[in-house]
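*Asks:* Predicted structure and sequence below. I'll ask about it afterward.
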Amino acid sequence: MLKVDLKQKESIVILEPDGDLCKSDFKRASAIIDPYILENDKLNGLIIHVESFPSWDSFSSLLEHLKFVNNHHEKISYLAFVTDSSLGIFAEKFMDFFIGAEIKTFPFNDMQKAKDWILQLDNEK
């Protein structure tokens, strides 16, 4: 399951995966995020808040995840991984080659620091 929390005032989406991710998780996330992006042209930031990274329940779920990233990465200014998993740092380095957003990793209990980082950087523009 993927919890999607759109903070409209800050223009930030917080994604909190729990258990194996399925295709419908990404479709539901898109249904929440896409109308906001259409109206506002972008998101200041996306926060992925997860203690340890989940897997996908099927190959089609992985493909839907990649489609979600492809459809949204150009409209997101900042991406924060808030996790204690070493995969967060790997993802930060790996994804830097594929998406235009500025990426940073924070410890799992530092959600507020991640939000502050996104909002501070957005205010500097």
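*Replies:* Received the coordinates, thanks.

*Asks:* From now on I want contacts and neighbour counts done on CA atoms only, so please keep to that.
*Replies:* Will do.

*Asks:* Contact partners for the residue positioned nearest the centre of the chain?
*Replies:* In the chain, the residue lying closest to the centroid (Cα atoms, centre = their mean) is Leu46, at 4.0 Å. Taking Cα atoms under 8 Å, 6 or more residues apart in numbering, we find Leu46 in contact with Ile12, Val13, Ile14, Leu15, Ile76, Tyr78, Leu79, Ala80.

*Asks:* run the last query once more with 6 Å
*Replies:* With contacts taken as Cα atoms under 6 Å, 6 or more residues apart in numbering, Leu46 has the following neighbours: Ile12, Val13, Ile14, Leu79.

*Asks:* between those, which is nearest Lys3?
*Replies:* The nearest member of these to Lys3, counting by Cα to Cα, is Ile14 at 7.9 Å.

*Asks:* Next one for the comparison:
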Amino acid sequence: MIEHYWHCDHSVLEICPLGPLQETDFQALEAQVDPVISEHGCLAGLLINAAHFPGWESFAALISHCVFIRDYHKRIHKIAVVSDHTLLGFMPRLVDHFVGAEVRPFPADGYQQALNWLAEPG
């Protein structure tokens, strides 16, 4: 399950995984993101607030996650990953080569710093 919150007048989407990620989570995210992208052409930022990354419920959920990234990464300017999880700390450096967005890691106590970075123009 993923909770989401909008910041900065619907230009920054925060997502918080609460349990193993499911296929339907990414369908729900698409329903939130599509109207904003239709209106503004892109999102200024995506904040992944993942103090604890629960993984995926199934292989199909992992595939849905990859499809979501493939379909939206060029329409998001910046991605902030807020987590102390070791794997997620390395993730920005790995995916930065494959996505159009600028990706930056932040420690779990750097939530506000991440949100401020996403809100900056650029």
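*Replies:* Right, received. Where do you want to start? All of these numbers come straight from a predicted model, not from anything done at the bench.

*Asks:* still on that earlier bit, kindly reformat the contacts of Leu46 of the first structure as TSV containing secondary structure and distance to Lys113 of the first structure.
*Replies:* What follows is the contacts of Leu46 of the first structure, written out as TSV (DSSP: H, G, I helix; E, B strand; the rest coil; distance: Cα to Cα, whole Å):
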residue	secondary structure	distance to Lys113 of the first structure
Ile12	strand	13
Val13	strand	15
Ile14	strand	13
Leu79	strand	13
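
*Asks:* how about the residues you listed in CSV, adding distance to Pro35 of the first structure and neighbour count?
*Replies:* Listed next are the contacts of Leu46 of the first structure as CSV, based on distance: Cα to Cα, whole Å; neighbours: other Cα atoms under 10 Å:
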residue, distance to Pro35 of the first structure, neighbour count
Ile12, 14, 24
Val13, 13, 22
Ile14, 16, 21
Leu79, 19, 26
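
*Asks:* tell me the secondary structure for the residue nearest to the centre of the first structure?
*Replies:* Three-state assignment for Leu46 of the first structure (DSSP: H, G, I helix; E, B strand; the rest coil): strand.

*Asks:* Now do the strands in the second structure.
*Replies:* When secondary structure is read from DSSP state E, the second structure shows strands at 2-7, 12-17, 43-49, 76-82, 102-106.

*Asks:* okay, the ones you listed in a markdown table with distance to Gly55 of the second structure next?
*Replies:* Supplementary listing: those in a markdown table, determined by distance: least, Cα to Cα, whole Å:
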| stretch | distance to Gly55 of the second structure |
| --- | --- |
| strand 2-7 | 12 |
| strand 12-17 | 9 |
| strand 43-49 | 14 |
| strand 76-82 | 15 |
| strand 102-106 | 18 |
